[in-house]
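Enquirer: can you look at this prediction? I've put the sequence above it.
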Amino acid sequence: MTFSPDPDLVARIAASTGLSAAEAARVVEDVVAFHAEPVEEFVRRRHAHLKTYGAKNPEIFARIAEELADRVVAAPELTERQLRRLIYG
C-alpha cells in the first residue's frame, strides 16, 4: 500500500516554502514516515545512536523514555526493563 499525501497539505507546504509540488510531497512523505516508525524500531535506533556517542544505559533509557513521551502520537510509557527487552530481547 502506497501513501499518497493530502493534496491540500502539499499545496500549502509548496506555497509557504517555495518548493515544487513534487518536493513538497516528498517532504510530507518523509515526515509521515518518520512519525510512523514503530516504537520498537525507534527505541533500538535511538539506543544505538546514543551508545555511539558514549552515553551509558541509565542515561540512555531515561532519555528514550522522555523522547517517547514527546512524540506526536505518544507511545505508551515503558519501564527501563521494557526498554532493555526491546533492545536486547
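Expert: Cool, the structure landed. Numbers count the residues shown, from 1 in each chain.
Enquirer: contacts and neighbour counts: CA atoms only from here.
Expert: Noted.
Enquirer: contacts for stretch 56-76, please.
Expert: 35, 39, 43, 46-47, 50-51, 77-80, 83 (C-alpha atoms under 8 Å, 6 or more residues apart in numbering).
Enquirer: hmm, which of those residues are the buried ones?
Expert: With burial judged by 16 or more other C-alpha atoms under 10 Å, the buried subset of those is 43, 46-47, 50, 80, 83.
Enquirer: tell me the one of those nearest residue 15?
Expert: If you rank the buried ones among the contacts of stretch 56-76 by distance to residue 15 using C-alpha to C-alpha, residue 46 comes first, at 33.6 Å.
Enquirer: take the one below as the second:
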Amino acid sequence: MPVDRALVDHVVRTTGLSAPDAARVVEDVVAFHAEPLEAYVRRRHAELKTYGARNPEIFAALAEELAHRVVAAPALSERQLRRIVYG
C-alpha cells in the first residue's frame, strides 16, 4: 500500500523526523492497524490467556478494545468472539 504523502509531510512538520523516517513510521502504523479482525482477536486472546486471564474477562476486554480501534470493528457478542477463537 503506498504511503499517503500528505500524512508523511504532516508527520515531518510536526515531529522533526526526516521524510524517510516519517514514511517508515507511517508505514508501521498503517501495517499495525491493517491486521484483520479475526487475526487480532486470536492474537489478543492468546496474549491475555498467557497472563492467566479467563475467557469471560478476555472476551469483555476484547469487546472493549475492538470498540476503540482506529477503525472500530462492529460490536461482536461473546459468542461471535468465541467462534473466531475456537472456530
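Expert: Perfect, thanks for sending it. Here the structure is a predicted model, which is why all the values come from computation and not from measurement.
Enquirer: work out the TM-score between the chains.
Expert: Once superposed, the chains reach a TM-score of 0.92 (TM-score structural alignment, normalised by the length of the second structure), with 87 aligned residues with a C-alpha RMSD of 1.0 Å.
Enquirer: before we move on, back to that, next step: the buried ones among the contacts of stretch 56-76 of the first structure restricted to helices.
Expert: Residues of those located in helices (DSSP state H): 43, 46-47, 50, 80, 83.
Enquirer: please enumerate the helices of the second structure.
Expert: 5-15, 19-33, 37-50, 55-67, 78-86.
Enquirer: picking up where we left off before, need the contacts of stretch 56-76 of the first structure in JSON lines with distance to residue 26 of the first structure, can you?
Expert: Converted to JSON lines, these look like this (distance: C-alpha to C-alpha, whole Å):
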{"residue": "35", "distance to residue 26 of the first structure": "14"}
{"residue": "39", "distance to residue 26 of the first structure": "23"}
{"residue": "43", "distance to residue 26 of the first structure": "25"}
{"residue": "46", "distance to residue 26 of the first structure": "24"}
{"residue": "47", "distance to residue 26 of the first structure": "27"}
{"residue": "50", "distance to residue 26 of the first structure": "28"}
{"residue": "51", "distance to residue 26 of the first structure": "31"}
{"residue": "77", "distance to residue 26 of the first structure": "31"}
{"residue": "78", "distance to residue 26 of the first structure": "32"}
{"residue": "79", "distance to residue 26 of the first structure": "35"}
{"residue": "80", "distance to residue 26 of the first structure": "36"}
{"residue": "83", "distance to residue 26 of the first structure": "32"}
